[in-house]
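Q: okay, structure incoming, though there's no sequence with it:
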């Protein structure tokens, strides 16, 4: 089994133990609106490279994913009950944490030297963006958020090609930008 798509399984509340799905590369849980948590056995899926939990409105817990050395792409859009950012592996390339209630991101993100695309659009509880990001970031999306300020750490993103800050109604100023823009 390489791909498991359970998207739009609106009554699915829990997943089985996934320990035996050793070859799983793609886990798509898009719109599993009743799903409460991901099982801890997900940390055994060493070949998993794509995880999508978009619009899992009831999802409260994502266990640590740091063991998932192949994981490159995480999509967590519209996980409205997810309060804290899960521990994820440093090899992530694309990270989309849109429309959540997460108010801050861990400082450890600065060590994620492979991340290229970071999207935190729709993060209404996010007031400031002070997280130091690795210089590998080429796209940063903070659209439709409650952000009030961005620290000058953004000037160090020398590979940044896209900076999206539209509809940030509380944003009062933008710091010095990198020359790559």
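A: Everything's here; your move. The structure presented is a predicted model; accordingly, all values stated were derived computationally and were not measured.
Q: please make it C-alpha for all contacts and neighbour counts, starting now.
A: Fine.
Q: wait, residue 87 touches residue 61, no?
A: No - applying CA atoms under 8 Å as the test, residue 87 and residue 61 come out as separate, 11.0 Å apart.
Q: the more surrounded of these two?
A: Counted by other CA atoms under 10 Å, residue 87 and residue 61 do not tie: residue 61 has more neighbours, with 18 against 15.
Q: measure that one to residue 120 for me?
A: 18 Å (CA to CA, to the nearest Å).
Q: and what of residue 47?
A: Distance of residue 47 to residue 120, computed by CA to CA: 26 Å.
Q: likewise residue 35?
A: With the distance defined as CA to CA, residue 35 ends up 22 Å from residue 120.
Q: just residue 167 next, same as before
A: In this view, residue 167 and residue 120 are 13 Å apart by CA to CA.
Q: which one's more surrounded, the two?
A: Taking neighbours as other CA under 10 Å, residue 167 and residue 120 compare with residue 120 leading, 23 against 14.
Q: measure residue 40 to residue 147 for me?
A: In terms of CA to CA, residue 40 sits 32 Å off from residue 147.
Q: the two: which is more packed in?
A: A direct count of neighbours by other CA under 10 Å for residue 40 and residue 147 places residue 147 higher, at 24 against 15.
Q: OK, contacts around the more buried one?
A: Applying CA atoms under 8 Å, 6 or more residues apart in numbering to residue 147 gives the contacts 124-129, 168, 170-171.
Q: just the buried members of those?
A: In these, burial by neighbour count holds for 124, 126-129, 168, 171, counting by 16 or more other CA atoms under 10 Å.
Q: quick one: residues contacting the residue of the chain most remote from its centre.
A: Using CA atoms, centre = their mean, the residue of the chain lying farthest from its centre is residue 179. It sits 26.2 Å away. Residue 179 makes contact with 155, 158 under the criterion CA under 8 Å, 6+ apart.
Q: which SS class is the closest residue in space to residue 18 that isn't next to it in sequence?
A: Excluding the flanking residues, the one nearest residue 18 by CA to CA, 6 or more residues apart in numbering is residue 41, at 5.4 Å. Judged by DSSP: H, G, I helix; E, B strand; the rest coil, the three-state class of residue 41 is helix.
Q: my guess is residue 41 meets residue 21, correct?
A: No - with contact defined as CA under 8 Å, residue 41 does not reach residue 21; the gap is 9.6 Å.
Q: another structure for you, compare them:
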């Protein structure tokens, strides 16, 4: 545990805990006996820590950071009492650790941001309650193909207020689930370095409030659905390093608010539809010299 602060543990606004070998420091027992006022809590555990390693009272915590080194990890049960929690960051030092008790997050009504790293995400159908106020989710080097498979509830009902979704280096993403396109409030969708992604659903045109669509370095992606013409609020489109894309949708010129278009390193792009010239002159175009 970080002892750099001379304040009593219960009074600290930032609490950093390092646990190993199921050994609980004497000073930490105070956290179990009385509420701790910390607003930021970071907990690191090693491979020797059991799932039910600790019970803490953190009623003021707004940010919880979990770093672990086990292949199977259960969210600590005390999170259900963290009523003010806004941000959850869970990081595994091992690739694709199994994260269980994910359903506990459905009880956190103030949770707005989730970031997961190197985690195999379980089916969200296991979540008893929708993440009603979640606005941003970021997945880095995760497996999440199973997250929306055989889901008993629509994705838009699970994540009704989602505004931003970032997916980076997720190697099991082959097709974007069509159900994600029913999240009407989504404004930013960023899918980068997902080298197996080969298809976007035609339903992507349902994202009428989408402002940013980033598909950088999705090297197996060959086409953009024609339905992107309906993304009337889109102002940034990034397909840089999508080396298999050969042409743009015929009606791309209908994206009247598009001001940033990145086609850098799209070496196979040979054709620009006539509607492309309908875009405003203020379009900031980034591409190779050959394409220009």
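A: On my side now, so go ahead. Computed from a predicted structure; not experimentally measured.
Q: what TM-score do the two superposed chains give?
A: Once superposed, the chains reach a TM-score of 0.88 (TM-score structural alignment, normalised by the length of the first structure), with 178 aligned residues with a CA RMSD of 2.0 Å.
Q: so what's the residue nearest to residue 18 of the first structure up against?
A: Residue 41 of the first structure makes contact with 17-19 under the criterion CA under 8 Å, 6+ apart.
Q: PyMOL command to pick out the buried ones of those?
A: Of the contacts of residue 41 of the first structure, the buried ones can be selected in PyMOL as follows, counting by 16+ other CA under 10 Å:
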select buried, resi 18
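Q: export the contacts of residue 41 of the first structure to TSV and tack on distance to residue 156 of the first structure and secondary structure?
A: Shown next, in TSV, are those (distance: CA to CA, whole Å; DSSP: H, G, I helix; E, B strand; the rest coil):
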residue	distance to residue 156 of the first structure	secondary structure
17	42	coil
18	40	coil
19	41	coil
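Q: between the contacts of residue 147 of the first structure, which sits nearest residue 110 of the first structure?
A: residue 129 (12.8 Å; CA to CA).
Q: residue in the second structure matching that closest one?
A: Taking TM-score structural alignment, the alignment pairs residue 129 of the first structure with residue 224 from the second structure.
Q: contacting residues around that match?
A: With contact taken as CA under 8 Å, 6+ apart, residue 224 of the second structure is in contact with 200, 248-249.
Q: swap in residue 112 of the second structure?
A: By CA under 8 Å, 6+ apart, the contact set of residue 112 of the second structure is 86-87, 133-136.
Q: over to residue 123 of the first structure?
A: Each residue near residue 123 of the first structure by CA under 8 Å, 6+ apart is listed here: 98-103, 142, 144-146.
Q: so residue 144 of the second structure versus residue 125 of the second structure, what's the distance?
A: Counting by CA to CA, the gap from residue 144 of the second structure to residue 125 of the second structure is 13 Å.
Q: typo on my end, residue 225 of the second structure
A: Distance of residue 225 of the second structure to residue 125 of the second structure, computed by CA to CA: 28 Å.
Q: map residue 14 of the second structure across to the first structure for me.
A: Checking TM-score structural alignment: residue 14 of the second structure goes with nothing.
Q: I'd guessed residue 14 of the second structure sits against residue 40; true?
A: Yes - Residue 14 of the second structure lies in contact with residue 40 (CA under 8 Å); the separation is 4.8 Å.
Q: for the two, indicate the residue with more neighbours.
A: Per other CA under 10 Å, whichever of residue 14 of the second structure and residue 40 has more neighbours is residue 40, with 19 against 16.
Q: I'd guessed the more buried one sits against residue 64; true?
A: Yes - the pair residue 40 of the second structure / residue 64 is scored as a contact, 6.1 Å apart, by CA under 8 Å.
Q: quick one: residues contacting residue 91 of the second structure.
A: Each residue near residue 91 of the second structure by CA under 8 Å, 6+ apart is listed here: 65-68, 116-119.
Q: that one in helix, strand or coil?
A: Per three-state DSSP, residue 91 of the second structure ends up strand.
Q: just give me the match in the first structure for it.
A: So residue 91 of the second structure corresponds to residue 7, using TM-score structural alignment.
Q: pull up the gap between residue 190 of the second structure and residue 140 of the second structure, please.
A: According to CA to CA, residue 190 of the second structure and residue 140 of the second structure sit 12 Å apart.
Q: check residue 224 of the second structure too.
A: Plainly put, residue 224 of the second structure is 24 Å away from residue 140 of the second structure if you go by CA to CA.
Q: what of residue 241 of the second structure?
A: With the distance defined as CA to CA, residue 241 of the second structure ends up 19 Å from residue 140 of the second structure.
Q: distance of whatever residue of the second structure lines up with residue 102 of the first structure relative to residue 17 of the second structure?
A: In the second structure, the residue paired with residue 102 of the first structure is residue 197, using TM-score structural alignment. According to CA to CA, residue 197 of the second structure stands 38 Å off from residue 17 of the second structure.
Q: between the two, tell me which one has more neighbours.
A: A count of neighbours by other CA under 10 Å puts residue 197 above the other of residue 197 of the second structure and residue 17, at 23 against 15.
Q: for that one, list the residues it contacts.
A: Contacts of residue 197 of the second structure by CA under 8 Å, 6+ apart are 173-176, 218-221.
Q: helix/strand/coil for it?
A: Residue 197 of the second structure - assigned by three-state DSSP - is coil.
Q: give me the nearest residue to it, chain neighbours excluded.
A: Excluding its sequence neighbours, the residue lying closest to residue 197 of the second structure (CA to CA, 6+ apart) is residue 174, at 4.1 Å.
Q: next, count neighbours for that neighbour.
A: 17.
Q: surely it touches residue 200?
A: No - using CA under 8 Å, residue 174 of the second structure is not in contact with residue 200, being 9.1 Å away.
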